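S.K.: missing the sequence, but the structure's below:
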C-alpha cells in the first residue's frame, strides 16, 4: 500500500523568504520613518548621510526578501531620497548620472543584503542536514 505524505511536514532547512509585496510595504514605511527621523535630527542637510542611511535600510530589508524584491526596495528608497534629501526638496526630479548612481547603490545594497542572508541560510542548512562526525 502506498502512503501519501505532504512534502512540507518536516522542518525546512532554509527559511522561506518574506513575500515581495510585504517587503515593498516595509520599504515604504521604513523609508518614510527614516526620512522623518533624519529630518528631525538634521540629517537631511547632507544627501550623503541620507543615501547611506537608506542604503543601510535597503540592505536590512534585503535580508528576509527574495532577490526579485530588490529593485522595488531600491526604487522606493530612491523615491524618498529624491523627494526629501536631494535638492530641490519636495519635488521628484531626474538628474541623470547622479540619480543612476544613487539607484545602483540602493539596488546593490538590497541585493547584498539578500545575498548575505542566502549564504548564511545555506551554511546553516548545510550544518543541520550534514551528518556530523562523532568524537574520535
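M.R.: Nice, I can see it. What you are looking at is a predicted structure, and each value in this text was computed from that prediction instead of being measured.

S.K.: when you work out contacts or count neighbours from here on, use the C-alpha atoms and nothing else.
M.R.: OK.

S.K.: residues contacting the residue nearest the centre of the chain?
M.R.: In the chain, the residue lying closest to the centroid (CA atoms, centre = their mean) is residue 62, at 2.2 Å. Residues near residue 62 by CA atoms under 8 Å, 6 or more residues apart in numbering: 69, 70, 73, 109, 110, 111, 112, 113, 114.

S.K.: which one among these gets closest to residue 30?
M.R.: Comparing the contacts of residue 62 against residue 30 with CA to CA picks out residue 73 as the nearest, at 10.4 Å.

S.K.: can you tell me the helix or strand for that closest one?
M.R.: Residue 73 is located in helix 70-84, with elements delineated by DSSP states H and E.

S.K.: now do whatever helix or strand residue 30 lives in: distance to the chain's middle.
M.R.: Following DSSP H and E, one finds residue 30 within helix 20-41. From the chain centre to the centre of helix 20-41 is a distance of 12 Å (CA atoms, centre = their mean, to the nearest Å).

S.K.: give me the buried stretch members for it, please.
M.R.: 20, 23, 24, 27, 28, 30, 31, 32, 34, 35, 38 (16 or more other CA atoms under 10 Å).

S.K.: distance check, the nearest residue to the fifth one once chain neighbours are set aside against residue 11.
M.R.: Setting aside the residues directly before and after it, residue 28 is nearest to residue 76 in space (CA to CA, 6 or more residues apart in numbering), at 6.1 Å. Taking CA to CA, to the nearest Å as the measure, residue 76 and residue 11 are separated by 34 Å.

S.K.: structure B:
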C-alpha cells in the first residue's frame, strides 16, 4: 500500500544569506565584467551610467548577502568605477565629494537590497507560521 505524505509539513527555514567572501568574489567578477562591457559598448568616461549599473549590481548582490558584506561590496564596485570607468583607465584617484557620493550610492544600494530581502523573508516566515497556527493575518489579538 502506498501512503501519500505531504512534503510541506513543518516550518520551512528562512533562506540563509551567502557567505561574505562568496558575495565579494561575485562582486569582483560582476563589476569587472560590467565595466568592461560598458567600456566596450559606450566607451569610458560615462561615470553616471557606470554608477547606475554598478549600483544595480550591488543591490542585486545585496539580496543574497549579509549586512556585513555591504561595505566591501560598495568598495569593490567603487574600485572598478574609479579605476576603469573614468579616464585615465587604471589610475585610482580621489575627488572628495564625487567619490564620497559614489561610495554612498553603492553602499546604499547594497543595504537596500539586503534589507528588502530580509523583510521579504521575514514576511514569508510570518505568513507560514500564521497559517500553521490558524491565526488570521492582521489579527493582532484585538
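M.R.: That came in fine, so what should we check first? No experiment lies behind these values; they were computed from the predicted model shown.

S.K.: okay, angle between the helix holding residue 73 of structure 1 and helix 20-41 too, please.
M.R.: On the basis of axes from the mean of the first three to the mean of the last three CA atoms, to 10 degrees, helix 70-84 of structure 1 is oriented at 30 degrees to helix 20-41.

S.K.: packing partners of helix 70-84 of structure 1?
M.R.: If you count contacts as 3 or more CA pairs under 8 Å, 6 or more residues apart in numbering; DSSP states H and E, helix 70-84 of structure 1 packs onto helix 20-41, helix 47-62, helix 97-129.

S.K.: give me the mean distance between it and structure 2.
M.R.: Following superposition, helix 70-84 of structure 1 is found to deviate from structure 2 by 0.3 Å on average (mean CA distance after the TM-score superposition for structure 1).

S.K.: which residues does that helix contact?
M.R.: Residues contacting helix 70-84 of structure 1 (CA under 8 Å, 6+ apart): 23-24, 27-28, 31-32, 35, 44, 47, 50-51, 54, 58, 61-62, 89-93, 102-104, 106-107, 110-111.

S.K.: residue 95 of structure 2 and residue 101 of structure 2, how far apart?
M.R.: Distance, residue 95 of structure 2 to residue 101 of structure 2, using CA to CA: 10 Å.

S.K.: so the two - more neighbours on which side?
M.R.: residue 101 (12 against 9; other CA atoms under 10 Å).

S.K.: and that one, what pairs with it in structure 1?
M.R.: Alignment note: residue 101 of structure 2 maps to residue 101 in structure 1; criterion TM-score structural alignment.

S.K.: next: residue 56 of structure 2.
M.R.: Counting by TM-score structural alignment, the partner of residue 56 of structure 2 is residue 56.

S.K.: share the number of residues neighbouring its match, please.
M.R.: 16.

S.K.: give the contact list for it.
M.R.: residue 109.

S.K.: how far away is it from residue 15 of structure 1?
M.R.: Taking CA to CA, one finds residue 56 of structure 1 at 22 Å from residue 15 of structure 1.

S.K.: please apply the same query to residue 126 of structure 1.
M.R.: Counting by CA to CA - residue 126 of structure 1 and residue 15 of structure 1 are separated by 13 Å.

S.K.: do residue 52 of structure 1 as well
M.R.: For residue 52 of structure 1, the distance to residue 15 of structure 1 - CA to CA - is 28 Å.
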